[in-house]
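In: pasting the sequence and the predicted model now:
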Amino acid sequence: MKSTLTKKEDNLVSLNIVVPAKEADSAYNMAVSRISQHINIDGFRKGKAPKAVVERHVGVDRIKQEALEMILPKQLNQAIYDNKLDVISQPAITDYQFEAGKDLEVTVEVETRPEVKLADYKNLNVKAEVPAKDDEAFNKALEGFLNQHASMELVLDRPSNETDTVVFDFDGTCNGEKIQGGSAKGYSLDLAHSNFIPGFAEQLVGHNIKDEFDIQVTFPEDYHDEKLKGQPATFAIKLNEIKQRVLPELTDEFVKSVSRFSTIDELKADIQDYIDHQRESLKKSAGEAAVFKSVVEATEVAIPQRMIDREIESLKNEYQQRLAYQGMDWKTFVDAQGGEEAFAKTLQEDAKARIKNSLIIDKIAKDENISVEQSDFSEKLSQMASVYGVEPQQMLKQFSQNPEILSSLSQQIINDKVRDFLVNNNNIEYVEITTDKEAVEA
C-alpha cells in the first residue's frame, strides 16, 4: 500500500491510497462470499452460489462497497500513521477506482486538528479574584441546619410578616378578563422565597386570617405570555392560614437524633470543615480560571467554520435534552434568549470558545506528556460511584457498555490534570473582593 497526501483549505487533507491488485481482488472475493451467506438465491444454498450469480443478484457496486468496508480501515489507519496526521473527523471517500485485476485507488478526505500557537503558559503572574471571607458563614450554615428541621406552626394572633408562609385563595383578572391559570384555592406560598411576579408576595404581608382584599401588580415586560407582557392585573385574595417557622432548640440530644453526630461540638466542627473546604475549592477554581483565561487570550488558533458548525449542533442537542427534561419547548427558550438571531450569535461564540479551550488543553497535555493513568481512572470512578451510591466496579461495568462515556470521562481527567498543572506552574495572587451586598452593609 502507498499513499499520497494533498493539503487543502481549512485543515482538510486529501489522501490517495493505492492498494495492490492482489489484495484488492482478495477483498472483493471475500465480500462475495460474505454476501452470499446472507442472501437467498433460487437453486443455491446460502454461501454456495458462484461469484457471477451473486454479482448479478446484488450488483457489483454493492460488492465493491462491502470490500471497501473490509479493506479500507486498515489501509486508512496506516496512511494516517505514515503521514503523521492528527485526524479529528470521520474520513469521507470522495472517489475510488476499483476494477478486477488492477490496483485499487481510493481518495479519502479527512479533517486534521488546527494548529495551536500556544502562548507562554508557565511562570505567568496572574491575579485571581475570590470573595472576601464571610465572617457570618458559620452562623448562616448552622441556622440553615436548624431550618432543615424546623416545624411550621399556625399563627392566630397577628398579621402576616415577610418571613411567614401563607395559605390563600386567589383569582386574577387583566383588563377585565380572567387570567388563564391565574386562580387557585389553598395555595401555599413562602413569602421570603416567592417565585410569583414582582410585588405579589409583598402585598400579602400585613394581613390577618380571613381577610379578603385585592392586590395590584404589573406583569414583567419579558413575561412568557404575550397577552400579559407589561399589563396591569388585579388579584382577589382570601387569606386562609398564616404559618411561622419555629427552629428547634440546639442540644446534644437534638443533634444526635437528626444527624450522625453525638454532640453540638462535633456538628460545629463538621460545619467549619465544610466551610473551609468550600473556600479552598472556590479559591482553586478561581486560580484555574484566571490562569487558563490568560493562556486562552494570548493563544492563536484558526478554527474552521466546519468545526464550529459541528459544535453548534452539539450545543443545540445538549440544550434540547435539558429543555425536554425541564418540560420547556424550544421556541420559548430561544425567545427568552433574545430570538433566533441573538441566540445563533451566542451559539457561534460559545462553540468557538469550547473548541479553542479543548484544543489548548489537548496541546498542553501533548507537550507536557500529560496522560490518563489507571490510577486517575480508578480515582474518578470512585468519586462518581460515591456520589451515586454504587460500587466502582458496577459503574465501570455500566460505562464499558458505552465507549462515548468512557471517552468523555478520560477527557474530563485530562482537563483536570492540565488545569492542575497550570495552577502548579504559575504564580497566582489571590485578591479578595467585596460583594455589592457587603459594600452596602459596610
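Out: It's in.
In: CA atoms for contacts and neighbours, from now on please.
Out: Noted.
In: in this protein, mark out all the strands, start to finish.
Out: For the chain, the strands defined by DSSP state E cover 2-7, 12-19, 92-97, 104-111, 116-117, 125-131, 151-154, 165-174, 177-190, 212-218, 232-246, 300-301, 427-433.
In: what's near enough to touch Ser410?
Out: With contact taken as CA atoms under 8 Å, 6 or more residues apart in numbering, Ser410 is in contact with Val372, Phe377.
In: just Glu55 next, same as before
Out: Contacts of Glu55 by CA under 8 Å, 6+ apart are Val32, Ile63.
In: circling back: to Gly338, which of the strands of the chain lies closest?
Out: strand 212-218 (21.4 Å; CA to CA).
In: packing partners for the closest one?
Out: Applying 3 or more CA pairs under 8 Å, 6 or more residues apart in numbering; DSSP states H and E, we find strand 212-218 packed against strand 232-246.
In: repeat that with 10 Å
Out: Counting contacts by 3 or more CA pairs under 10 Å, 6 or more residues apart in numbering; DSSP states H and E, strand 212-218 packs against strand 165-174, strand 232-246.
In: nearest to Lys117, out of these?
Out: Of all those, it is strand 232-246 that lies closest to Lys117, at 56.9 Å by CA to CA.
In: buried residues in that closest one?
Out: For strand 232-246, the neighbour count (16 or more other CA atoms under 10 Å) marks Ala233, Thr234, Phe235, Ile237, Lys238, Leu239, Asn240, Glu241, Ile242, Lys243, Gln244 as buried.
In: dump these to CSV, plus distance to Asn123.
Out: As requested, the buried residues of strand 232-246 are exported to CSV (distance: CA to CA, whole Å):
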residue, distance to Asn123
Ala233, 60
Thr234, 63
Phe235, 63
Ile237, 64
Lys238, 66
Leu239, 65
Asn240, 66
Glu241, 63
Ile242, 61
Lys243, 59
Gln244, 56
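In: out of those, who's nearest Ala49?
Out: Ala233 (81.0 Å).
In: what's the nearest residue to that closest one if we skip its chain neighbours?
Out: Spatial nearest neighbour of Ala233, excluding adjacent residues (CA to CA, 6 or more residues apart in numbering): Cys174 at 4.5 Å.
In: who touches Ala27 in this structure?
Out: The neighbourhood of Ala27, defined by CA atoms under 10 Å, 6 or more residues apart in numbering, consists of Ala21, Ser33, Ile63, Lys64, Glu66, Ala67, Leu68, Glu69, Met70, Ile71, Leu72.
In: in PyMOL, select just the buried ones from the residues you listed.
Out: Buried members of the contacts of Ala27, defined by 16+ other CA under 10 Å, are picked up in PyMOL with:
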select buried, resi 21+33+63+64+66+67+68+71+72
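In: put this next to the previous one:
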Amino acid sequence: MKSAVETLNPTRVRLTVEVPFEELKDSLDAAYKKINQQVTVKGFRRGKIPARVIDQRFGRGAVLEEAVNDALPKFYTNAVNEAELNVLGQPEVDITELKDNELLAFTAEVDIRPTLEIPDYSGIEVEVDAVEVSDEDVEKSVEQLRERFATTAVVERAAVDGDVVTVDLEAKVEGEVLADGIANGVSYTIGSGELLDGIDEAVTGLEAGGSATFTSELKGGSAQGKEASVKVDVTEVKARELPELDDEFAQMASEFDTLDELKADSRKRLERMKKFDQATQAQEKVLEALLELIEVPIPEKLLEDEIRTRKHNLEHHQLGQMGLDLVKYLEIQGKTEEEFDAETKEQAEKGIKTQFVLDELVNKEKLNVSQEELTEHLMRRAQSSGMSPDQFAQAVVEGGQVPMLVGEVARGKALAVVVEAAAVKDTNGEVVDLEDEEETEAAEAVVAEAEGADEKAEKSEG
C-alpha cells in the first residue's frame, strides 16, 4: 500500500491511497464467504457455492463492492497511522479507481487537530479578588442559619412581608376556570417569589378570611404562558419567630457550645469558600490569558457539531427539566436568537480551543492520570450531579464517557501547571499561593465548564 498526504488547510488533509490488488485477498475471501451464507443456488449446499458460480450468478461487482467496504477502514487507518495524523471525526472517502486484479485507489478527506506551538507562559500575570471575610459576612451567615430554625405561630392581624400565609387559589383564563387552575391549602411565604407574580402585593394587608384578585402569567399547567385572573383567599396568617442568638441557639443549631465558637467556625467556612472562589478565578483568568497567546485554527465541521450539541443539550435536557422552551428562555434572559447564537458559537470556540491547547500541554509536559486522581474526580462530579458515586460511575461507563473524564483530569492538571508558572496576585497586591487540592479541583471545574462537559455528561446519563 502507498499513501500520500496533502494539507488542504491547517485543520484538514486529503489522503491519497493506492492498494495493490493482492492486499485485498483477505477481504475478497471474506466477501465470498459472506455472500455464500446469504444466497442459495440450486445444486449447491449453502456455504459451498464456488467463487466462479457466485461471479456468474451475482456478478463480480457485488463481490468487489463487499470486499472494498470491508477493506477500506483498515487501509484508511493504516494510512492515518503511517502519516501520524491526529484525525477528528469521520473521513469523506471517494474511490477514484478500482481495477479488478490490479489496483484499488481512493482519497479520504478528514479534519485533523492543528499543530500548535505552546509559547512561554511563565510571563502570564493575573489579578484575583482578595480573600476577606468581614464581620458582616459572618453575621449574614449566622442569620441564614437562624432563619432555618424559625418557627411559625398563627396571628390575628393583617399579613406582612415575611409572614407565612395559607391560601386557596382559583385561576381563570378568558373568564373560564381552568381544570388545573384550582389549588387549596397552599402554604406561601410572602416575599419569597416562589408562586405567581403579583401574589405578594395581593395578599399583603389581608387577614384570614380576606380575598383579592390579581392578574399573572401562568408559569405551568395547561395554560402555561397565558395571562390569568387569579382569585386568592387567605385562610390563615402565621408570623415567623426567630430563635434568640445566644449560646442555647448555637447548641441547638450546631455542634458548638457557644455562639462565639459558632461564629468562628462560620468565618473559617466562609474563608474556605472564598479561597476556592479565588482559585477558580485564578484558573479562569490564566486560561483566558493562555488562549490569547496562541492562534488556534478550528475545523469548521467540528465547530458546527459542537454548536449543535450545546444547543441540543440546552433545549432537550436543561430547559426541558425546568419546563421551558428556547423561546421562553430567551425571553427570561432578555436575549435575541441572534445574540444567543453568537454566544453559543463563542462558547463552543472557547471549548474547542481549551481542549486543543491543554491537550498539547498534556503531551508536552508528559502528564498522566492515576487511578486515584480519576476516582477523586469521579466523586466530585457525582456530588455536583446529585448522583451517588456508584450511579454516576455506571452512567459514565454505559455512556462511554470514561475517556472524557480522563481528559478532564489531564487537562485540569495541565492548566494547574500553567497557573503555578503564572504570577497570581490579589487586589491587595499580595502574591496568591493556591493550595494543591483547591487548585486541582478548581482547574478541573474550569476545564469542564469551558468544554461544556457537564452538559455532555448529562446528555449521556439521560
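Out: Yes, it's here. The structure presented is a predicted model; accordingly, all values stated were derived computationally and were not measured.
In: hang on, the earlier thing: counting only helices, which of the contacts of Ala27 of the first structure make the cut?
Out: Among these, the residues falling in helices (DSSP state H) are Ala21, Ser33, Ile63, Lys64, Glu66, Ala67, Leu68, Glu69, Met70, Ile71, Leu72.
In: in contact with the closest residue to the first one other than its chain neighbours, which residues?
Out: The shortest distance from Ala21 of the first structure to any residue other than its chain neighbours is 4.0 Å, reached at Asp103 (CA to CA, 6+ apart). By CA under 10 Å, 6+ apart, the residues touching Asp103 of the first structure are Met1, Ile17, Val18, Val19, Pro20, Ala21, Lys22, Glu23, Ala24, Asp25, Gln97.
In: would CSV of those with distance to Arg113 of the first structure be doable?
Out: Shown next, in CSV, are these (distance: CA to CA, whole Å):
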residue, distance to Arg113 of the first structure
Met1, 25
Ile17, 21
Val18, 25
Val19, 26
Pro20, 30
Ala21, 33
Lys22, 34
Glu23, 31
Ala24, 31
Asp25, 34
Gln97, 28
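In: and of the residues you listed, the nearest to Glu341 of the first structure?
Out: Relative to Glu341 of the first structure, the closest of the contacts of Asp103 of the first structure is Ile17; by CA to CA it sits at 43.5 Å.
In: what's near enough to touch that closest one?
Out: Residues in contact with Ile17 of the first structure (CA under 10 Å, 6+ apart) are 1-5, 72, 75-76, 78-79, 96, 103-108.
In: recalculate using a threshold of 8 Å.
Out: Met1, Lys2, Ser3, Thr4, Gln75, Leu76, Ala79, Glu105, Val106, Thr107, Val108.
In: separation between it and Glu9 of the first structure?
Out: Distance from Ile17 of the first structure to Glu9 of the first structure, counting by CA to CA, to the nearest Å: 20 Å.
In: how close does the residue positioned nearest the centre of the first structure get to Pro403 of the first structure?
Out: By CA atoms, centre = their mean, the first structure has its centre lying nearest to Glu318, at 6.9 Å. Separation of Glu318 of the first structure from Pro403 of the first structure (CA to CA): 19 Å.
In: pretty sure Glu66 of the first structure is touching Ala31, no?
Out: Yes: taking CA atoms under 8 Å as the definition, Glu66 of the first structure is a contact partner of Ala31 at 5.7 Å.
In: which parts of the first structure are helices?
Out: 21-36, 51-58, 60-82, 137-148, 252-258, 264-298, 305-326, 330-336, 340-367, 374-388, 392-400, 403-424, 436-441.
In: mind checking which of those helices is nearest Gly206 of the first structure?
Out: helix 137-148 (23.4 Å).
In: that closest one vs the second structure, mean deviation?
Out: Compared with the second structure after fitting, helix 137-148 of the first structure has a mean deviation of 3.7 Å; criterion: mean CA distance after the TM-score superposition for the first structure.
In: what is that helix packed up against?
Out: helix 264-298.
In: buried residues in the helix it packs on?
Out: In helix 264-298 of the first structure, counting by 16+ other CA under 10 Å, buried: 264, 267-268, 271, 275, 279, 283-292, 294-296.
In: please list all residues in contact with Ile312 of the first structure.
Out: Each residue near Ile312 of the first structure by CA under 8 Å, 6+ apart is listed here: Leu347, Gln348, Ala351.
In: with Lys2 of the second structure instead?
Out: Listed by CA under 8 Å, 6+ apart, the contact set of Lys2 of the second structure reads Val17, Glu18, Val19.
In: any idea how far it lies from Glu109 of the second structure?
Out: Remark: distance between Lys2 of the second structure and Glu109 of the second structure (CA to CA) = 16 Å.
In: got it, and Ala79 of the second structure?
Out: From Ala79 of the second structure over to Glu109 of the second structure (counting by CA to CA), the distance is 12 Å.
In: neighbour count: the two, which is higher?
Out: Ala79 (22 against 19; other CA atoms under 10 Å).
In: mind listing what the more buried one touches?
Out: If you count contacts by CA under 8 Å, 6+ apart, Ala79 of the second structure has them with Ser3, Leu15, Val17.
In: between these, which is nearest Lys301 of the second structure?
Out: Leu15 (18.0 Å).
In: show me how far stretch 259-274 of the first structure is from its chain's centre.
Out: Its chain's C-alpha centre and that of stretch 259-274 of the first structure lie 34 Å apart, by CA atoms, centre = their mean, to the nearest Å.
In: same question, stretch 91-99 of the second structure
Out: 38 Å.
In: how close does that stretch sit to the first structure?
Out: By mean CA distance after the TM-score superposition for the first structure, the fitted stretch 91-99 of the second structure averages 2.5 Å away from its aligned residues in the first structure.
In: what residues of that stretch count as buried?
Out: Within stretch 91-99 of the second structure, judged by 16+ other CA under 10 Å, the buried ones are Pro91, Val93, Leu98.
In: next: stretch 40-55 of the second structure.
Out: Across stretch 40-55 of the second structure, burial judged by 16+ other CA under 10 Å covers Gly47, Ile49, Ala51, Ile54.
In: report the contact partners of the closest residue to the first one other than its chain neighbours.
Out: If the residues on either side of it in the chain are set aside, Gly47 of the second structure comes closest to Asn36, at 4.6 Å by CA to CA, 6+ apart. Under the criterion of CA under 8 Å, 6+ apart, the contact partners of Asn36 of the second structure comprise Arg46, Gly47, Lys48, Ile49, Ile54.
In: need those in JSON lines (columns: distance to Val447 of the second structure).
Out: As requested, the contacts of Asn36 of the second structure are arranged in JSON lines below (distance: CA to CA, whole Å):
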{"residue": "Arg46", "distance to Val447 of the second structure": "57"}
{"residue": "Gly47", "distance to Val447 of the second structure": "55"}
{"residue": "Lys48", "distance to Val447 of the second structure": "58"}
{"residue": "Ile49", "distance to Val447 of the second structure": "59"}
{"residue": "Ile54", "distance to Val447 of the second structure": "57"}
